[in-house]
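In: okay, predicted coordinates and the sequence, questions at the end:
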Amino acid sequence: MNNVLPIYHIGLIQAWFAALLVYRKPNKGAADKLLVIWLIVIGIEMLYSLLNAKYLTWLPDLIIIPLSYGPFLFFYTKLLTSKKTVTIRNIHRHLIPVYLFILIAVFWGKPIDINSVNFFSKGPITWLAILNFTLFLLVIVYYWRASLKLIRKHNHTLGDHFSYRSETIMLNWLKTTAIWILSGFFASGITFIIFSTQNIFPFNPIELFHLGLLVFTFSISYYGIHQPVLYQHQKPKQLQVSDEAQEKKSQKFGDLLYEHMVKNKPYLNNELTIQDLADQLKVSTQEISNYLNKELGVNFFNYINSFRIEEAKQRLTNPAFDYETLLGIAYDSGFNSKTSFNTLFKKETGMTPSEYKKAFRSSTKKST
């Protein structure tokens, strides 16, 4: 057991130090605050295991605290992806498995050592360990699926809020982390089943679990620190106006928006969000979204990138920009990658940027 003590020491320090870094992160959101709590809980799990391994060996050697990791993953994802204010007051009912095994450990009245499991004798400790691992895997699978469902739903509506695509706003890192936590915990559970059926325990399967937890902590703390707040929550305005007044207001807003786009070119910011545009116009994001969807029939992503494409066209056909590379034109027009530039430009014009430039030069020569 002593050979795994460094895992607990490193995990404890890493989890609590990461919690401090996230806590000191500027512009924290609700998801960041929950992540701080989650990292503290992971640190407590590492401390608990360290005490159980070296000092307080009478502590129950069961998966108790990690039964909360599924709910933590789900609510962290929900707070990141929700466009409305979310409260987690009901998180306690998601922690019932944790409370259940705390009560079992308290009323058991004696040490619960995983090394005492004997699948063939099927004693009480064996059935308890099997119940523990089975419930843990069921909890992880349930909340893993729920978290991925939230991420998919989030990605379907990105175009209404963002004018670009990136790893952080698409939450690809969180999806990978969710897959990692599932596969790692399953490996721990399967290892336990194999060892118990063969009645051999070359090492405690919980050690494998903690090794995976250590890597997981590094991952979620690194990406969590760099994860920006995706949505700023606003209370929707409840104003009732006549259809005629609404039409005039919409026309006025449309003129204001178009004038701002042409004059100030906010689309040149390759990380422009609907919140940024709303702040510039001193309106709500709901006003912009309603106008684009109802009056123009487009989402925010397509609206902003239509201006970027027009900007790129001007630069591609203007000899003054011949010194610029296609990548340079893409960035200067507001695109954040050459791939998105080529894809969106070809979708709009039917040609790649280089083909468009050649076609324009060819037609210009013929006309002269």
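Out: Thanks, I have the structure now.
In: can we go C-alpha only for contacts and neighbour counts from here?
Out: Fine.
In: hey, where'd the helices end up in the stretch 251-368 of the chain?
Out: Assigned by DSSP state H, counting those that start in this stretch, the stretch 251-368 of the chain shows helices spanning 274-281, 285-290, 300-317, 326-332, 338-349, 353-367.
In: show me what the second one is packed up against.
Out: With contacts defined as 3 or more CA pairs under 8 Å, 6 or more residues apart in numbering; DSSP states H and E, the packing partners of helix 285-290 are helix 274-281.
In: so which residues make contact with the helix it packs on?
Out: Asp160, His161, Phe162, Ser163, Tyr231, Gln232, Leu257, Pro266, Ser284, Thr285, Ile288, Phe300 (CA atoms under 8 Å, 6 or more residues apart in numbering).
In: next one: stretch 292-299
Out: Identification of contacts with stretch 292-299 by CA under 8 Å, 6+ apart yields Gly159, Asp160, Ser289, Phe300, Tyr303.
In: ok so, going back, out of the contacts of helix 274-281, which end up buried?
Out: Among the contacts of helix 274-281, those buried by neighbour count (16 or more other CA atoms under 10 Å) are Asp160, His161, Phe162, Ser163, Tyr231, Leu257, Pro266, Ser284, Thr285, Ile288, Phe300.
In: now the first one: how far from Gln286?
Out: Note on Asp160: its distance to Gln286, by CA to CA, to the nearest Å, is 10 Å.
In: what of the last one?
Out: For Phe300, the distance to Gln286 under the criterion CA to CA works out to 11 Å.
In: cool, the fifth one as well?
Out: Distance check for Tyr231 against Gln286: by CA to CA, it reads 12 Å.
In: between the two, what contacts are shared?
Out: Listed contacts common to Tyr231 and Gln286 are nil; contacts here mean CA under 8 Å, 6+ apart.
In: still on that earlier bit, same list, the helices of the stretch 251-368 of the chain, but as JSON lines with distance to Ile40 please.
Out: Shown next, in JSON lines, are the helices of the stretch 251-368 of the chain (distance: least, CA to CA, whole Å):
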{"stretch": "helix 274-281", "distance to Ile40": "32"}
{"stretch": "helix 285-290", "distance to Ile40": "35"}
{"stretch": "helix 300-317", "distance to Ile40": "38"}
{"stretch": "helix 326-332", "distance to Ile40": "41"}
{"stretch": "helix 338-349", "distance to Ile40": "39"}
{"stretch": "helix 353-367", "distance to Ile40": "50"}
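In: here comes the other one, which I'd like you to weigh against the first:
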Amino acid sequence: MFLTYASLYLKLNILATIISPIGIIIPFALGPLIFHYIKTIYTSKIDSQKFIRGLLPSFIAFFAYSIPQYYLGLPIDGKTVIFQAILLVIPFLGILYLAYYLFLSNKLLKHYKRLVKNNYATLNTLDLKWLAIWIRGFILFLIIDIISGLLIVAYPIHSILIYINLFYLVLLIWYIGYYGINQVQVFLVNDISPEAIKKEISHEKKIKSKPFYDCESEEFMELKIHLENVFTEQKLFKRQHLSLRETANILDVSDKKLSHLLNICLDSNFYEYVNKHRINYFTKQLKEGAAKNLTLLAIAFDSGFNSKATFNRVFKQQVGMTPIAFKKLSDKESQSFQ
């Protein structure tokens, strides 16, 4: 794609003739590739038939675009009006096809993020913001490309507009590469199986239609008390990589029941529940004077957090102020009490 824009900017017709059929059909392939890449992050298998069907338009577009391009070269006169129309319609369809798959990818990513929050207490190695950057980056590229394309049709300032596309692509490629190198963990195939995802989706659909567990039942009231007692007495929240399944095994209940208790009965998720206990423990330690001997970060790590950024973000969300501001307020209150 970069070489396609570069050849147009440099006005190298020979290079553009060779490269552009590949660059033009890339949006047809890029959408399905991103979508199925996201699926491989969380599952160990992919439906090969759906994957091939998703890529099929890219092969059709390549032959429809490349044959007239390679055979006749760049059409520049009235004799090749049909081929000029093809060269305009195919890129436009490619943009629409990519936009459709970016929409699907964004929807899938949101579902998986929710799934991870329902199953894990720590997200800094599982959140995969890298994928969100891919999607948002290409959505912005589509907007820039459409605007520049319309302006090229309206005004004869091709080189300047192509330069904008080139500059943005350079930044996007560099940023994705830089962020990708710093991505700690990518594949979660050992953590979430395709079967688990299907069960989770099925479970969500059942909940939306009709809850099959009664939150007011004696069983769930006892489970709620048991969960609270276990977290308080055993301090499970201190385990940085605690999972829903591990907690369910400790409680001797199914992970489905525990998930229902957290998501429906308590209107929360596993990630939020664990971090609420971590924040409560942190604030309690501050009030008891732990900050005299330890730094705030050391107390945060002792509470179960393993990232300063995550701790600061979660603390501000739950308490409404930064840890430092809370410490100052807590110190003032203790002094006035004395």
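Out: Nice, thanks for sending it over. None of these values were measured; they are calculated from a predicted model.
In: rewinding a little: among the helices of the stretch 251-368 of structure 1, which is nearest Leu128 of structure 1?
Out: With respect to Leu128 of structure 1, and counting by CA to CA, the nearest of the helices of the stretch 251-368 of structure 1 is helix 274-281 at 51.5 Å.
In: the inter-axis angle of that closest one versus helix 300-317?
Out: Angle, helix 274-281 of structure 1 to helix 300-317, by axes from the mean of the first three to the mean of the last three CA atoms, to 10 degrees: 80 degrees.
In: what's the mean deviation for helix 274-281 of structure 1 versus structure 2?
Out: Compared with structure 2 after the fit, helix 274-281 of structure 1 shows a mean deviation of 4.6 Å (mean CA distance after the TM-score superposition for structure 1).
In: can you give me how far that helix is from the chain middle?
Out: Averaged C-alpha coordinates place helix 274-281 of structure 1 at 23 Å from its chain's average position (CA atoms, centre = their mean, to the nearest Å).
In: check stretch 265-272 of structure 1 too.
Out: That offset, for stretch 265-272 of structure 1, works out to 23 Å (CA atoms, centre = their mean).
In: buried ones in it?
Out: Buried-residue list, stretch 265-272 of structure 1, by 16+ other CA under 10 Å: Lys265, Pro266, Tyr267, Leu268, Asn269, Asn270, Glu271, Leu272.
In: which one of those residues is nearest to Asp113 of structure 1?
Out: Ranked by distance to Asp113 of structure 1 (CA to CA), the buried residues of stretch 265-272 of structure 1 are led by Glu271 at 53.2 Å.
In: can you tell me the closest non-neighbouring residue to the closest one?
Out: Tyr164 (6.2 Å; CA to CA, 6 or more residues apart in numbering).
In: now do the SS call for that neighbour.
Out: Put simply, Tyr164 of structure 1 is coil when judged by DSSP: H, G, I helix; E, B strand; the rest coil.
In: share the number of residues neighbouring it, please.
Out: Neighbours of Tyr164 of structure 1 under the rule other CA atoms under 10 Å: 23.
In: list the contacts for it?
Out: Asn270, Glu271, Leu272, Phe301, Phe335, Asn336.
In: and the gap between the third one and Gly334 of structure 1?
Out: Separation of Leu272 of structure 1 from Gly334 of structure 1 (CA to CA): 9 Å.
In: equivalent analysis for Ala31 of structure 1, please.
Out: On the measure of CA to CA, Ala31 of structure 1 and Gly334 of structure 1 end up 29 Å apart.
In: who has more neighbours out of these two?
Out: Gly334 (26 against 20).
In: what's the more buried one aligned with over in structure 2?
Out: Alignment note (TM-score structural alignment): Gly334 of structure 1 maps to Gly304 of structure 2.
In: who's in contact with the closest residue to its match other than its chain neighbours?
Out: In space, and not counting its chain neighbours, Gly304 of structure 2 is closest to Lys238: 3.9 Å by CA to CA, 6+ apart. Counting by CA under 8 Å, 6+ apart, Lys238 of structure 2 touches Arg278, Asp302, Ser303, Gly304, Phe305.
In: is it true that the first one touches Gly304?
Out: So that's Arg278 of structure 2. Yes - using CA atoms under 8 Å, Arg278 of structure 2 is in contact with Gly304, at 6.3 Å.
In: give the residues shared as contacts by the two.
Out: Common contacts of Arg278 of structure 2 and Gly304, defined by CA under 8 Å, 6+ apart, comprise Phe237, Lys238.
In: next one: the lengthiest helix in structure 1 to chain centre, how far?
Out: The residue-count maximum for a helix in structure 1 (DSSP state H) belongs to helix 124-156. Remark: helix 124-156 of structure 1 is offset 18 Å from the chain centroid, using CA atoms, centre = their mean.
In: okay if I get the contacts of stretch 292-299 of structure 1 as CSV plus distance to Ile96 of structure 1?
Out: Compiled in CSV, the contacts of stretch 292-299 of structure 1 are given as follows (distance: CA to CA, whole Å):
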residue, distance to Ile96 of structure 1
Gly159, 38
Asp160, 37
Ser289, 40
Phe300, 42
Tyr303, 47
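In: which of the residues you listed lies closest to Lys175 of structure 1?
Out: Nearest to Lys175 of structure 1 among the contacts of stretch 292-299 of structure 1, with distances taken as CA to CA, is Gly159, at 19.2 Å.
In: show me the contacts for the residue nearest to the closest one when sequence neighbours are not counted.
Out: Nearest non-adjacent residue to Gly159 of structure 1, counting by CA to CA, 6+ apart: Phe301, 4.5 Å away. Phe301 of structure 1 sits next to Leu158, Gly159, Asp160, His161, Phe162, Ser163, Tyr164 when contact means CA under 8 Å, 6+ apart.
In: among those residues, which recur in structure 2?
Out: Retained in structure 2 by both residues aligned by TM-score structural alignment, their matches' CA atoms under 8 Å are the following of these: Gly159, Asp160, His161, Phe162, Ser163, Tyr164.
In: among these, which two are most distant?
Out: Asp160 and Tyr164 (10.7 Å).
In: wait, what's in contact with Asn155 of structure 1?
Out: Here Asn155 of structure 1 is in contact with Met170 (CA under 8 Å, 6+ apart).
In: for it, give its distance to Val229 of structure 1.
Out: According to CA to CA, Asn155 of structure 1 stands 15 Å off from Val229 of structure 1.
In: again with Ile44 of structure 1
Out: The gap separating Ile44 of structure 1 from Val229 of structure 1 is 27 Å, by CA to CA.
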